[in-house]
Structures are given as structure tokens and as C-alpha cells.
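Peer 1: Build the 3D model from these lines:
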Amino acid sequence: MSKAKPKPGRVEPAGSAARTPAAPGTAAAPPAGRVEPVAPLFRRVDWITFGATTLLTLVVYLFTLAPDLTLEDCGELAVASYYLGVPHAPGYPIWTVYSWLFTVLLPFSNVAWRVAVSSAVAAALASGMLGLITARFSSMLVERLDLFKGLEKRWEEALCLVCGTVAALLIGFNGFMWSQAVIVEVYTLSVLSLMGVLVCLLHWMYRPGQHRYLYLAAFLFGICFNNHQTLIVAAMGLQVAIAMADEKLGRDALAVNALFYLGGLILSSKGILTTFQQNLPLAVIFHSVGLASVAGCAWLILRTRGLGSEWKVVTITLVAWVVGASFY
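Peer 2: Here you go, the predicted model:
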């Protein structure tokens, strides 16, 4: 009995193993060395939440916009915006340039109204971005809770849409936010810049290996600082979030805090730095943050059994913050 001859036209490469077809109903394993693409962080439902809430809040803001000058710093800020000048301390350089663009791009109505539109746009975008973040976070929580394991995708998306919309409208139509969104003021841009920090930080937490999002978050936080110095109080919370995502990186970031705290103590003891002696509330904040940083760093050193392994990332992050704050 003669052996069957191989079919011409196909030559198996040398050393190749025989391929076994995958069992029915199972997906074939990806080839060795191939990296599966990561799905985008924000899904379609998240962007729908962002677009709908941004548009809704913006329409309401524009309908309730102050038609002309109002009280407080409105006149001073409007003049500074129109002439690209410097308003009262701290000067608000980013806000001045941002609002000036609206005085140029909107060729109608008075200057105060045009600058107020810039406040409305910033507030609407900030509200929409909070809705975007909340919708995505809601999905992450649903995926981790056993209570929602059997939830259909369409109901999960509906739940995320509702959560994001409620969060966005709560901040958008909050009494303070709404009042600042319809006049000439700097606060809505400050909130928008902080929302940008949170979006970038969430991107980094979703893909920890891509440090560019962390650097961008640090840069935007520097922008936050020159928009309004009170936003610096968010720094500790951001560092805690970083430590939750990457303990080694959080450890080294808190170590930098501890070094600054130690330097402040030395300068204060020598009488060079007298700010904390003249301002008790600021001194309380300084010591609270400093001691918390020292304690947190020590705890993470014990957990990770090391220190300084992420100094390059921490250094670049700090430089990015300085670059953002340098506009001040």
C-alpha cells in the first residue's frame, strides 16, 4: 500500500509545530509577544454624559448671564481682561489670557458680557467633566461589586449615565457655581483646571505605565495654583490617590513632602522663614501636612521595603508642576 503524497504548493517551515485547532466555543490564544490593545478609558456613554450636561448647563448659564457689570471685582477684572492687564493680586495670568480671547472672538455686546461668557463656558465644561469622571467611576464600581454581577450592559450604562448626570448638574447648579458662572469672575476657570487634573490622573490610574498622563496632571495642577492659590490644598489628596494606585511612587512623593517639611522647620528655627509664626492657621496646615507626609512615607517604606526607586518619575512630575506654576 503506497503512502499518500503531500499536496504540492505548501511547505511547512522548519521546526514548526503542528497546529491544533481551538476547541469550539473557546477563543484562540494570542500569539506570543503580542500585546492586546487596551480599551479607551472613556466609553460612549461617558462622552454622552459629558456632552449633554455641558450643553444643558451652558444653555442655562447663557440665559441667566448678567447683561453688564455687576458688583465686587467685576469692573476691575473686565478691564484687565480687555487690555490683557494685571488685576489684583495674585494677578490671574491664565484667566486673563483665557477671558481676553472671548473679548476678541465675540464681536458683539459689551466687554463685561463677553468675559462673563468665558465664565459660563468654563463652568459648563467643568460640570461636564465631573459628569464624565463620575460616569466612568460608576462603571468601575459596578464591575467590582458582587451585587451588580448579573447586571445587563444596557442597565449598567443607564446607571452610569444617571450618576454622571446627577453629579454634573449638582455642581453646575450649585448656588456658588451658578452665581460665579454668570458674572465676570475667576473661580470657574479654577474649577475647570482642577477637573482637568482629575481627568489626567484617572487616565494615569487606568494605565499606570503611561506616565505622560501623570506629568500632564502635575502641569495642570501648576496651572491650578496660578489660577487660585487655595487649590494647593488639593495636593495632599492627589498624592494619596497616587499612593493608592502605585505605593512606591506615592512613597517617594511623600518623601519629597517630608524633605520640604524638614527644610521649613530648619528655616523657621533660624528665623529666616517667619510666615508660620505670624499666621497660626497656616502653621497648623503646614505641620499637619508635614507630619502626615512623614508618617505616610514611613508606613509605605515598611510596606514596600525600599525608598527612592521612583525618584526619576517624581522629579519629572515635580518639574512639570513647576512649569505649570511658572506662568504665575
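Peer 1: can we go C-alpha only for contacts and neighbour counts from here?
Peer 2: Noted.
Peer 1: for the one helix or strand Cys160 maps to, packing partners?
Peer 2: Assessed by DSSP states H and E, Cys160 sits inside helix 153-172. Where contact means 3 or more CA pairs under 8 Å, 6 or more residues apart in numbering; DSSP states H and E, helix 153-172 is packed against helix 44-63, helix 111-144.
Peer 1: Next, count neighbours for Gly91.
Peer 2: Gly91 has 17 neighbouring residues, counting by other CA atoms under 10 Å.
Peer 1: before we move on, back to that, tell me which residues of the helix holding Cys160 are tucked away?
Peer 2: Residues 156-157, 159-169, 171-172 are the ones in helix 153-172 that count as buried (16 or more other CA atoms under 10 Å).
Peer 1: same check, this time on stretch 314-323
Peer 2: 314, 316-323.
Peer 1: Go through these and name the one nearest Ala298.
Peer 2: Val314 (17.1 Å; CA to CA).
Peer 1: To compare with the earlier structure, here is another sequence to fold:
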Amino acid sequence: MTSFKRWNNIVGWAVFAIAALVYLMTMEPVSSLWDCSEFIATSYKLEVGHPPGAPLFMMLARLATLFAAGNPDFVGMAVNGMNSIASAFCILFLFWTITHLARRLVTRDGSQLTRANVWAILGAGIVGALAYTFTDTFWFSAIEGEVYALSSMFTALVVWLMLKWEEEADQPHSSRWIVLIAYMMGLSIGVHILNLLTIPALVFIYYFRTTEKVTFKGIVYATLIAGAILIFVNNIIIPYTVYVGAMLDLFFVNTLGLPVNSGMVLFALALIGGMGWASWYTHRKGKVVWNIILLSTTMILIGFSSYAS
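Peer 2: Reported below is the predicted structural model:
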């Protein structure tokens, strides 16, 4: 197992290097069609892009433009380079996801890994990851100043983190992976909401890992729970946290005569403070499930707070 982990890391980073090299060598020199020019310009000036906005992408791209050394001619290249590296990380996490699933498949009946099995698993990861590296749609997204490259990286990262939880589900504090996943999802909203599509897959991984006997009824319940989580994040957290804060700010400014944003700041502090207290209370009372739910919701909100920019 130690040998497999070592070679899994070595080969994974080698695949990452291949993808990064290909994308950096073929990336757009400045900009391509559609939204790329807007994203590059708004990132460089830290302005607001078209709705629903991508504040985390803007901030990360702004950091990337610092490597342009103040020369506007290289700003587009810096943003494209950031996306190329992010896409290479997507390929890395895809490789590790494939090798994890292949290893679980080979050892599902308690068998030990042989040298042949190890190389077969690594070969599957290489073929799968490099095949995706050179697919048209992903390659085009990887080399331009759009949000899809960074969004794909977050999506691959979240799936890989869930498999890390699956591997350690029986260990103490394994729920930390779920809380980390929630934070990554919250952050990814500031890039693109594509990441939310992983929620059903994550719920099913949790269900199959924690259930001794899989039943049709259990699958139906898991599907309903996945749908409820998706609706909660997409239809309640994303629109209504901002809406309630805006209405409170309107009351503070128009009715009480307080400064602009005073109501929004108070709402944000009250929300995070309340969620933090509830998380602490459920931990103290030993309510594990509620504690994980509250912690995860809090981390989604913290990640989503990139929109405060």
C-alpha cells in the first residue's frame, strides 16, 4: 500500500505536469471570443462582471495579473496562464479519483494489491486523465480567460475530497472532510455554480459507504435528500441571504437613517455568529448530525461571502 501511494503521487504529478505544459504552450496569447475579454478586463481593474458575477474568479485572476509586472500587454496572458494551471490541477484530481475507484474495485473482496494490479490501476488513471486532458471542450476552456477552467478544478477537487472521506469514514473526525467540501462548494459559487451538480453524487457516495444493505427505498430517500440539499443551497442560501441582508440594509438606511451597508454588516455578523453558536451548542450536546449540518452550512456561507467584494 505504501508503494502504491508513493507511485500514485509520482505518476499523478507527472500527469499534472504534462497537462500544464500542453495548456501553457497552447493558451490564447490575449483573448478569445465571448466573455473572455470582459473577464480579463474586470479582473485587472477589480470591477463587476455580468450577472451573476464571479467575484472569487475576479480576485484570483487579479492576483495572476500581478505577474504581468504592470504591463497591460501581458494581463490576458497572465489570466489565461492561471486557467491553464487550474485545469492541470483538475486533471490531477481526476487522475487520483480514477486510481481511487480502480483500487477500491480491485480490493473490494479483501484482496491485496499486487505489482500487476498497481500498474493496471496507474495505467487506468493515466489513460483516463490524459484522455480528458485532450478533449475539445475542456482543452478550449483550459486556455482562455473564462470561469469554466477554475470551476472544473473545484468540481474535480470536491469529488476527490469526498473519496478521501470515503476512505477514512470509519476513523474519528472523518467528518472534517465533509466540512471542507462544504467550504470548497461555497468558494466555488464565487466562480460558477456548476459545482452544485456534484451534490447528488456526494450524497450517494455517503449513502453507499454508510449503509450495510442498499435498498430501493434507501436510494429513493438518498435522491430526495440530494434534491433537498441542492434546492437549499441554490434556491435559499444563494438568493435569500443577500436579499434578506439587502432588505435589512434598506430599513437601516431609509427608516433609521444609518450609513449605507450598516444593515448588511449587522446581518452578516448576526448570521455567522448565530451559526457559529449553534455549531458550538450542538457539539457540546453531542448532536453529531446536526453539528455537521450546521458547520457545513456555515462554511458554505463563509465561502459564498466572496460576493461581499
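Peer 1: what's the most buried one of the helices and strands packed on helix 153-172 of structure 1?
Peer 2: helix 111-144 (a mean of 25; mean count of other CA atoms under 10 Å).
Peer 1: and for that helix, what span of structure 2 is it aligned with?
Peer 2: Mapped onto structure 2 using TM-score structural alignment, helix 111-144 of structure 1 spans residues 75-108.
Peer 1: so Thr54 of structure 1 touches Ala122, yeah?
Peer 2: No: applying CA atoms under 8 Å, one finds Thr54 of structure 1 not in contact with Ala122, separated by 9.7 Å.
Peer 1: still on that earlier bit, show me what the helix holding Cys160 of structure 1 is in contact with.
Peer 2: For helix 153-172 of structure 1, the surrounding residues in contact (CA atoms under 8 Å, 6 or more residues apart in numbering) are 45-46, 49, 53, 57, 123-124, 127-136, 138-139, 142, 177-178.
Peer 1: same thing but 6 Å
Peer 2: Around helix 153-172 of structure 1, the neighbours that count as contacts under CA atoms under 6 Å, 6 or more residues apart in numbering are 49, 127-128, 130-131, 134-135, 138.
Peer 1: any chance of the residues you listed in a markdown table, with distance to His203 of structure 1 too?
Peer 2: Formatted as a markdown table, the contacts of helix 153-172 of structure 1 follow (distance: CA to CA, whole Å):
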| residue | distance to His203 of structure 1 |
| --- | --- |
| Thr49 | 18 |
| Ser127 | 18 |
| Gly128 | 17 |
| Leu130 | 14 |
| Gly131 | 15 |
| Thr134 | 13 |
| Ala135 | 14 |
| Ser138 | 15 |
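Peer 1: okay, among those residues, which ones form the most distant pair?
Peer 2: Farthest pair in the contacts of helix 153-172 of structure 1 (CA to CA) is Ser127 and Ser138. Separation: 16.3 Å.
Peer 1: any idea how far the match of helix 111-144 of structure 1 is from the chain center?
Peer 2: Put simply, stretch 75-108 of structure 2 sits 12 Å off its chain's centre (CA atoms, centre = their mean, to the nearest Å).
Peer 1: Repeat that for stretch 38-45 of structure 2.
Peer 2: Taking mean C-alpha positions (CA atoms, centre = their mean), stretch 38-45 of structure 2 and its chain are 22 Å apart.
Peer 1: quick revisit: wait, which of the contacts of helix 153-172 of structure 1 is closest to Phe219 of structure 1?
Peer 2: For those, the closest approach to Phe219 of structure 1 (CA to CA) belongs to Leu130, at 19.3 Å.
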